[in-house]
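Engineer: Okay, predicted coordinates and the sequence, questions at the end:
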Amino acid sequence: MSSIPVPMPDAVARPGPLILTACLTAAIIPLSIAGPAVVVPAINQALGGSTAELAWIINAYILTYGSATLAAGSLADTYGRKRTWLTGMLLFALVTAAIPYMPSVRWIDLLRLIQGLAAAAAFAGAMAALTQEFDGHARTRVFSLIGTTFGAGAAFGPFLAGLLTDSLGWQWVFLLPALVAVLASLLIGRFARETRDPQATGLDWPGAISFTAGLALLTYGVILAPEKGWGHAAVLASLASAAALLCAFVCIELRRERPLLDLSLFANARFVGVQVLAVAPAYAYIVLLVILPARFIGVEGCSALQAGRMMIALSAPLLLVPFIAGQLARWISVGMLSGLGLVIAAMGLAWLGHSISSDTASRFLAMATIGMGIGLPWGVMDGLAVSVVPKERAGMAAGIFNAVRLAGDGIALAAVGAMLSARMLSGLIASAGNGTPGGALAAASNRLAMSDMGNALVHVPAVGKSVLLQVYEGAFRWQLLMLAAAAAVTALVIFLLLGRVKTQD
């Protein structure tokens, strides 16, 4: 069964401009993750803010984006892909343009929550709309181009953020994506065609609310844990509520004729493999977009522009490799391409773990190896995600895929922060002995986990910078090796579940 296009009276489907519009939509997503990661120190200097408030500049966007994408995909299928795409893009432009004028970090955090909701609607609508216009290998090539565009945003996002911060001010890291979103909105209105699922009977509101709230609370609890501790009442309440809501979601979906998410798909190894693949970039790549610029600025003393320039080594391969992967998918299993890419990324992470402390070409070659590795699955996984369900439910497929991917990003960032903080606290306790209060050591370890060497030293001045640096470097190397191991294990799972998938028909 296929979706019946319902063209708007003033809309004409033109593939070229439509692809350009989708690429603009894809470009602002990584800009909204990688850019703010670079300017957090500048925002801290301008507006102050606690460690938790500054961390939520990154976490807030990921929390709502990941939680809302499944509901956004269903909205697109039910009420119109163009309508959802355009509404999300306009809201994104409005909210993003307002962020630089906020009086405090808390207000920025609030708007970042809304920005994530808008981005979820825009991206889910865009991917579902593209699925209606292309099939087979044409769809593979289009989605590989989307992956390449996403890679371009990731490649130059940190550099562009540093350049804008040093030349015009940190505010332009938000104003520029807002302008791009305005342009994309104009193009959506002119060139996108309205389509929807002809069998849709309305949004599954009980399913949408229980899933979105459950996933949001799960991500929130994991993000909150490094600050409060896993035994804190707020963390436990968030995780318990998340488990209850997600269980309720499963019960609701099993009883609905047209569920938000068809749970029977999880009996399909290919569908499960796609969801596993969705989380792999979180710990093989996305976390590096946050922790590496913070390291370059807070520990190595680089400017925002210098840090952004250094990050090109990691992300520049995504300008080309996803497109190459889309071409190779004609002849090579997408599962094999994806698994091989994760093996290469794991090798790069291990290499970076051994060379991170040396300001030499070896460090940048390791970063480039990670980028080349992650670029292979990056070029095929979005197209693969929408190919595992009937075409009329492409919004649902894009929604669950991006929900898993963005929830994975948020959880991975929180987990890495928690592991780094715990590892650093252990190192500080061993190095400082019993003379330093435990509260000061914990505060210092939290700051070190954000690569904020200056404020970490304020909490434990008696320990000394050399000891802090030694503890920091040991924990950072260990964390990179753990990420390498996770990527290698995921590669094995992908080989098993997707190794024989040769096309994205």
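Structural biologist: Received, thanks.
Engineer: C-alpha from now on. contacts and neighbour counts both.
Structural biologist: Fine.
Engineer: Give me the buried stretch members for the lengthiest helix in the chain, please.
Structural biologist: Longest helix in the chain, counting residues (DSSP state H): helix 394-432. Judged by neighbour count (16 or more other C-alpha atoms under 10 Å), helix 394-432 contains these buried residues: 394-429, 432.
Engineer: name the helices or strands packed onto it?
Structural biologist: helix 51-79, helix 105-133, helix 205-228, helix 269-281, helix 287-298, helix 381-386, helix 438-449, helix 465-498 (3 or more C-alpha pairs under 8 Å, 6 or more residues apart in numbering; DSSP states H and E).
Engineer: One more to weigh against that first structure:
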Amino acid sequence: MPLSFTGPAVATPAIGRDLNGDLSLLVWIVNGFMLAFGSTIMLGGALADQFGRKRMFRLGAIGFTVTSLAVGLSPNVLIVDLLRALQGIAAALTISAGFAAVAQEYEGPARTRALGLLGTGFGIGIAFGPLIAGALIGTLGWRSLFFATALAGVIILVAGVPRMRETRDPGATGIDFWGAGSFTAMLVALIFGIMLGPDRGWGDTLVVALLAGAAILLISFITIENLQKRPMLDLSLFRYARFVSVQALPVAVAYSFIVPFILLPVRFIRIEGMSEMQVGMMLLPLSLPIATIPFIAANIARWIPSGILAGLGLILAGAGVLLLALVPVGSAPTAFILPLAMIGAGAALPWGLMDDLAISVVPTERAGMATGIFGTMRVAGETVAIALVGALMAFFVTGGFDMKSAELPAGFANVVASGGLDEAALLAPSIARAAAAEAYGAAFRNTMLVCAAITFTAALIALVTLRVRKPKPVEEAVMLEIGA
């Protein structure tokens, strides 16, 4: 499953070359999946509680397997985009049902170990996903990446699903379709508004309508949830100040870790001229710490408050993002090693602590709902971050030329922001390729500076508001046993 998150970012340039895809469609290979995943994971959990975790896990795994196979057989980028969105929905259903099934099956320290083992799997997948993707694409082509995930889905269906026990929430009274619908529509409107803004202009009627509609839908969602006897998201938890503060952690991880993870493959391949295999190697300093450091952090948290550890990690990650911003286009590959290692190590500290922090700052009886809200906010925040950073890149590209945005060809800023220097030359022959590359480099630098500022702000929030450690039994801190 993690390969479907990390691999397509590496595969996008190869897909574009093979299918002659327009850059405006290629961005949806990642964005479409994240949007569909982020907007339906909350509904997936509700469906699993209502109709059975095993049943929904099986349905999601089947959908994920079929869509993975179909993406590998796709004839054009538009079909890839649509199938990736369906794959995101299937992944949301699989993950939400799977985590709910594990949480129901185990209790106490056993649940901690089981959920930690799931986190281990995801960490390993994220750590080695780019390398695996680069190797597959470089040797067998981009389609092999999706065939590999389809094969993994078949193995899960054959070997894993039959061993699951069916469970459901006996207190489930139905699906909050109004809440789920308003939340999904809000996120879709917001993402589309952000992504269309740079090209059409922020004063464009459609862009304004989408952003205003997102605000109205957010208010509607809050109203709907407050009126529900059994809300999908109990928003009363936001009355706990420290629970609100915890939400800053996934925001920081999104801008310090997820954003570079998405942007760097484009830069490495389209701007720096690297191969997919080289990209997989280049991303190892960024991704490898996720597979190891969270276990260490979980044990250190027995003596040092998790909030302090998370804040210190974000300071390290923010410093790494600052250094990354200072690496100019055309630099030697070794110039990226230290910044990426700092980002990876820094983001890995809160990575394994965030979920427990979200639970520890609310009453014990609200832990389940706190987990659901935090997970939803985390995924939705990553989706919004990717869209916002794309818009920021386009904005800074426009500012890199001595002309008004209205004088640039339509779509030019987005094309350069996506690393499409050849396409940019076709759109604006009067603009030299070197000038476009320079504008991309400046946009990347400025965008990383914004991401660093967000990360440092979140670190400050964590250090100030999450200093106090909630005492817990020693036996819960056994994460190293999982790694062993």
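Structural biologist: Okay, I see it. Only a predicted model underlies this, so the values are computations on that prediction, with no experimental measurement involved.
Engineer: where exactly do the helices run in the stretch 101-250 of structure 2?
Structural biologist: 108-140, 143-155, 177-200, 205-227, 241-246, 248-253 (DSSP state H, counting those that start in this stretch).
Engineer: which of those is buried the deepest?
Structural biologist: Compared across those, helix 248-253 shows the largest average neighbour count, a mean of 26 (mean count of other C-alpha atoms under 10 Å).
Engineer: can you tell me what part of structure 1 that one aligns to?
Structural biologist: Mapping helix 248-253 of structure 2 onto structure 1 (TM-score structural alignment) gives residues 276-281.
Engineer: Please list the outside residues in contact with that stretch.
Structural biologist: Defining contact as C-alpha atoms under 8 Å, 6 or more residues apart in numbering, one finds that stretch 276-281 of structure 1 is touched by 338, 342, 374, 377, 381, 401-402, 404-406, 408-409, 487, 490, 493-494.
Engineer: mean deviation of that stretch from structure 2?
Structural biologist: In the superposition with structure 2, the average deviation recorded for stretch 276-281 of structure 1 is 2.3 Å (mean C-alpha distance after the TM-score superposition for structure 1).
Engineer: Now do the longest helix of structure 1 and helix 438-449, the angle between them.
Structural biologist: Angle between the axes of helix 394-432 of structure 1 and helix 438-449 is 130 degrees (criterion: axes from the mean of the first three to the mean of the last three C-alpha atoms, to 10 degrees).
Engineer: so what's Ile293 of structure 2 closest to, chain neighbours aside?
Structural biologist: Leaving aside its chain neighbours, Ile293 of structure 2 sits nearest to Ala348 (5.8 Å; criterion: C-alpha to C-alpha, 6 or more residues apart in numbering).
Engineer: quick one on the thing from earlier: for Gly454 of structure 1, state which of the contacts of stretch 276-281 of structure 1 is nearest.
Structural biologist: Proximity of the contacts of stretch 276-281 of structure 1 to Gly454 of structure 1 (C-alpha to C-alpha) peaks at Asp409, which lies at 27.3 Å.
Engineer: What residue in structure 2 is paired with that closest one?
Structural biologist: In structure 2, Asp409 of structure 1 lands on Glu382 (TM-score structural alignment).
Engineer: Please give me every residue in contact with the nearest residue to that match once chain neighbours are set aside.
Structural biologist: Leaving aside its sequence neighbours, Glu382 of structure 2 sits nearest to Ala254 (C-alpha to C-alpha, 6+ apart; 5.2 Å). Contacts for Ala254 of structure 2 (C-alpha under 8 Å, 6+ apart) come out as Gly381, Glu382, Ala385.
Engineer: Kindly report the same for Pro437 of structure 1.
Structural biologist: Here Pro437 of structure 1 is in contact with no residue (C-alpha under 8 Å, 6+ apart).
Engineer: measure Thr65 of structure 2 to Phe99 of structure 2 for me?
Structural biologist: Distance, Thr65 of structure 2 to Phe99 of structure 2, using C-alpha to C-alpha, to the nearest Å: 19 Å.
Engineer: let me redo that: Ala410 of structure 2
Structural biologist: For Ala410 of structure 2 relative to Phe99 of structure 2 (C-alpha to C-alpha), the value is 45 Å.
Engineer: Perfect, I'm done here.
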